[in-house]
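1. With the sequence up front, the predicted model follows.
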Amino acid sequence: MSDDTVPDSTAHALDFFAWSQTQARLLRRLPGICPDLPQALDLANVAEEIEDLGRAELAAVESQIRNILVHLVKACADPTSRAIPHWRTEATMFHAELVQRYTPSMRQRIDLHQAWRLALRVARESLREHGRDIGGEMPGTCPFRLGELVAEDFDFDQARAWLAGQRDVDPPA
């Protein structure tokens, strides 16, 4: 919503995260614009709750990205595992949820490198639980771009093969 004076009835459906952040900002400005509002109207907390709903959507998207990365790392680190079909299926489900929830306004707020570091940690512990390890070096920063991960045609096996070829190389900045 670029114009704060004209509500966009489709903004809520098209980009809930942007809508929630805009609505919270507008609610916080309301007391300065309309000083005669009822005192019982708790605008500060209403704004915070709406903002939190948007942040929850963002957290869900970040979780799906992290889960996909964990499964890619495990499949790359243990390429002969019988669990690869299971990891592929789970990553496909995570990706479907990601595609449904991701909105372009989230792009600036998603830290792929943090998601990558956390995914490496989770994958390392998961593999260790089964007597395996990541072995070799994984890139120090996320080797995937956000656009690749949220694309509807994302392919787990292609991403896994590409990651396997990148294991000893840090991606360009």
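-> Sure thing, it's come through.

2. only C-alpha atoms for contact and neighbour calcs from this point on.
-> Fine.

3. Just the helices from this structure, written as ranges.
-> Ranges of helices in the chain, per DSSP state H, are 11-14, 16-33, 43-77, 84-101, 112-129, 146-150, 156-166.

4. The ones you listed: which one's closest to Pro139?
-> The minimum distance between Pro139 and those falls on helix 156-166, with 7.1 Å, by CA to CA.

5. so what secondary structure elements neighbour that closest one?
-> Applying 3 or more CA pairs under 8 Å, 6 or more residues apart in numbering; DSSP states H and E, we find helix 156-166 packed against helix 43-77, helix 84-101.

6. contacting residues around the last one?
-> Put plainly, it is helix 84-101. For helix 84-101, contacts defined as CA atoms under 8 Å, 6 or more residues apart in numbering pick out 57, 60-61, 64-65, 67-68, 71-72, 75, 149-152, 156-157.

7. Can you report how many residues lie near Gln100?
-> Look at Gln100: counted by other CA atoms under 10 Å, it has 11 neighbours.

8. For Phe94, see how far away it is.
-> For Gln100, the distance to Phe94 (CA to CA, to the nearest Å) stands at 10 Å.

9. What residues sit buried inside stretch 78-88?
-> Residues 78, 84, 87-88 are the ones in stretch 78-88 that count as buried (16 or more other CA atoms under 10 Å).

10. take the one below as the second:
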Amino acid sequence: MNKIQVQRRHKSTPIETDYAQWCAEQGALLREGRLSDLDRENLAEEIESLGRSDKREIASRLGTLLQHLLKWEFQPDRRKTGWLLTIREQRFQIENLLDESPSLKAYPGQRLSREFKMARLKAADETGLAERDFPTDCPYSIEEILDHDFFPGAPWSSDQLIRE
């Protein structure tokens, strides 16, 4: 592993100047136990932003998942393998994020209503169906949405999917 040695007399690279270098220096200082030399304020902000980043990713993936579930349900004759792959991918990625950060387990349910509003608009735009053709409130529970076996609407088989 390539470790960066931070000289005791060397002033740390400012975070605004070179973010990657700053991160490497802060990591090296932590490993060396040189806590008094850390850029504590910026380091604390960066660590806090990591949790916000996971939340943003969960929300984004949930929105994409909802959009594809709506398309799946409301355009059964146009179901594509790409929709199936997107639904599966989003579920697995959300599951992975929640496994890594169990404290965020309730977060998808907390974001459901907000993400559904945008997913509904995107589904209408993408399908050409009117917004009124979609429910105004999410018709699926968070448990259904994240369930790998749940696909709303008419039953389907893989041979019915449009291959892209």
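-> In hand now; what should we look at? Just so it is clear, the model here is predicted, and its values are computed rather than measured.

11. so how far is Leu43 of the second structure from the spatially most central residue of the second structure?
-> Nearest to the mean C-alpha position of the second structure, by CA atoms, centre = their mean, lies Glu57 at 2.3 Å. Note on Glu57 of the second structure: its distance to Leu43 of the second structure, by CA to CA, is 21 Å.

12. Quick one, which of the contacts of helix 84-101 of the first structure are buried?
-> Applying 16+ other CA under 10 Å to the contacts of helix 84-101 of the first structure flags 57, 60-61, 64-65, 67-68, 71-72, 75, 149-150, 156 as buried.

13. Out of those residues, which two sit at the greatest distance?
-> Glu57 and Ala75 (27.4 Å).

14. rewinding a little: of all the helices of the first structure, which one is nearest Gly135 of the first structure?
-> Across the helices of the first structure, Gly135 of the first structure has its closest neighbour in helix 43-77 (6.5 Å, CA to CA).

15. For that closest one, grab the matching residue range in the second structure.
-> Under the alignment (TM-score structural alignment), helix 43-77 of the first structure falls on residues 40-74 in the second structure.

16. One more: stretch 12-21 of the first structure?
-> Following TM-score structural alignment, stretch 12-21 of the first structure has no partner segment in the second structure.

17. Report the buried residues of that stretch.
-> For stretch 12-21 of the first structure, the neighbour count (16+ other CA under 10 Å) marks 15-21 as buried.

18. what do you get for stretch 138-158 of the second structure?
-> Residues of stretch 138-158 of the second structure classed as buried by neighbour count (16+ other CA under 10 Å): 138, 142, 145-146, 151-152.

19. closest to Leu30 of the second structure among these?
-> Within those, proximity to Leu30 of the second structure (CA to CA) peaks at Leu146, which comes in at 38.1 Å.

20. That closest one -> the first structure?
-> So Leu146 of the second structure corresponds to Val150, using TM-score structural alignment.

21. Nearest residue to that match in space, ignoring adjacent ones along the chain?
-> Leaving out its chain neighbours, the residue that sits closest to Val150 of the first structure by CA to CA, 6 or more residues apart in numbering is Val99, at 5.8 Å.

22. With that, I have no additional questions.
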